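In: What would the 3D arrangement of this be:
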Amino acid sequence: MSLNETLTNDLKTAMKAGKKDELTIIRMLKTNLMNEKIKFGHDLNDDEAAAVVNREIKQHLDSIEQFKAGAREDLVEQQEKEMKILKKYAPKQMEPEEVAKIVKETVKQLGATGKSDFGKVMGAVMGKIKGKADGNVVKKAVNDELK
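Out: Presented below is the predicted three-dimensional model:
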C-alpha cells in the first residue's frame, strides 16, 4: 500500500474517532505530497514520498529547538505530539551500526584516506542511503572513519 493510500485510510479513521491532531498532520502530509506530485509532474515513488515525510520531521525538529530556546514549552509539546504522528509515516531509519558499515565500504571503494575526502564520502554515502538515515548520523560515522 502506498503512503498516500495509507494516509487516506488513516484520515478516515481519524475523522471517525475525532482525533484533531492526527487529522491536521495527515491533511498537511497529503497536501505536501500533492504539491510535490505537481512539482515533479508524476506520481511520487516511495523514495520521493519518504523524502517529503523526512523533510516535515526535520522541520519539526528545528521548530522544537527554536521553541526550547525561546522557552515556549507549550509549543514544544505540540510539536513533539505532531512529530510522533509524523514518525508513523516515515521510513524505518537505519541503525548507526548499519550506517557505519556502509561508510566503511564506501571509504574502501573511493580510496578515501583523510578529512580532505569528507565531502566525497558524504555524497556517496548519502546517495546510497537516501532517506533511510539522518544526515547527522552519517556525518558522525564519516568523521569517525576518516580520523
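In: going forward, measure contacts between C-alpha atoms and count neighbours the same way
Out: Will do.
In: Please identify which helix or strand holds Asn32.
Out: Using DSSP states H and E, the secondary-structure element containing Asn32 is helix 20-40.
In: Packing partners of that helix?
Out: The contact analysis (3 or more CA pairs under 8 Å, 6 or more residues apart in numbering; DSSP states H and E) places helix 20-40 against helix 3-17, helix 46-69, helix 73-87.
In: Can you mark which positions in the first one are buried?
Out: Across helix 3-17, burial judged by 16 or more other CA atoms under 10 Å covers Leu3, Asn4, Leu7, Leu11, Ala14.
In: one more, for comparison:
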Amino acid sequence: MGLKAQITEDMKAAMRAKDSVKLGTIRLITAAIKQKEVDERIEVDDAQTQAIIEKMIKQRKDSISQFEAGGRQDLADIEKAELAILSAYMPAALSDAEVATEVAAAVSTSGAAGPQDMGKVMAILKPKLAGRADMTAVSGLVKAALTKA
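Out: Sure, this is the predicted structure:
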C-alpha cells in the first residue's frame, strides 16, 4: 500500500474513531498533497508525499519553538500533537552513528578536499538521508568533517 493510500485509510479510521486531532492533521496532509498535484499537474508518489510531510514537520518544529518563546504553551501543545501524527508517516530515523557513517562514506567517495566541496557531499547524502535524518544536522556534520580534512 502506498503512502497516499495509507493516509486515506488512516483518515477513514480517524473519522470512525471521532479522533478530531488526528483527522484534522490528516486533512492538512491531504490538502497539501492535492495542492501540489493541482499546481504541478502531477500525481505525487511516495517520495514526494514524504517531502511534503517532511516540510510540514519542519513547520511544526518552528512553530513550537516560536510559541514556547512567546509563552503560548497551549498552542505549542497543539503543534506537538500534530508533529507526533506527522512523524508516524516518515521512515524510521537513523541514529547519530549511522548518519556519521554515511557522512564519512560520502566524503570519501566524493573526494572532497575542503569546505568548498560541501555541495558535492550533500548531493550524495540528500537522496540517501532525506526523511530519515535532519538535513540541517547532516549539513553541520559535513561541514565539520570537511574543515578537519
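In: okay, the helices and strands packed on helix 20-40 of the first structure in CSV with distance to Leu23 of the first structure next?
Out: Formatted as CSV, those follow (distance: least, CA to CA, whole Å):
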stretch, distance to Leu23 of the first structure
helix 3-17, 6
helix 46-69, 15
helix 73-87, 10
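In: so which of those helices gets nearest Val121 of the first structure?
Out: Closest to Val121 of the first structure of those, according to CA to CA: helix 46-69, at 21.0 Å.
In: Might you report the residue contacts of the residue nearest in space to the middle of the second structure?
Out: Centroid check for the second structure by CA atoms, centre = their mean gives Glu54 as the closest residue, at 2.5 Å. If you count contacts by CA atoms under 8 Å, 6 or more residues apart in numbering, Glu54 of the second structure has them with Met90, Gly131.
In: What of Glu79 of the second structure?
Out: Going by CA under 8 Å, 6+ apart, Glu79 of the second structure touches Arg60, Lys61, Ser63, Ile64.
In: Mind checking which of those residues are buried?
Out: Among these, the ones that count as buried by 16+ other CA under 10 Å are Arg60, Ser63, Ile64.
In: before we move on, back to that, residue in the first structure paired with the residue nearest to the centre of the second structure?
Out: Taking TM-score structural alignment as the alignment basis, one finds that Glu54 of the second structure is matched in the first structure by Asn54.
In: Could you check how far that match is from Gln78 of the first structure?
Out: Note on Asn54 of the first structure: its distance to Gln78 of the first structure, by CA to CA, to the nearest Å, is 18 Å.
In: between the contacts of Glu79 of the second structure, which is nearest Leu94 of the second structure?
Out: Lys61 (18.5 Å).
In: I'd like to check which residues are in contact with that closest one.
Out: By CA under 8 Å, 6+ apart, the residues touching Lys61 of the second structure are Glu79, Lys80, Leu83.
In: Next, format these as TSV and append distance to Val121 of the second structure.
Out: Compiled in TSV, those are given as follows (distance: CA to CA, whole Å):
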residue	distance to Val121 of the second structure
Glu79	33
Lys80	33
Leu83	29
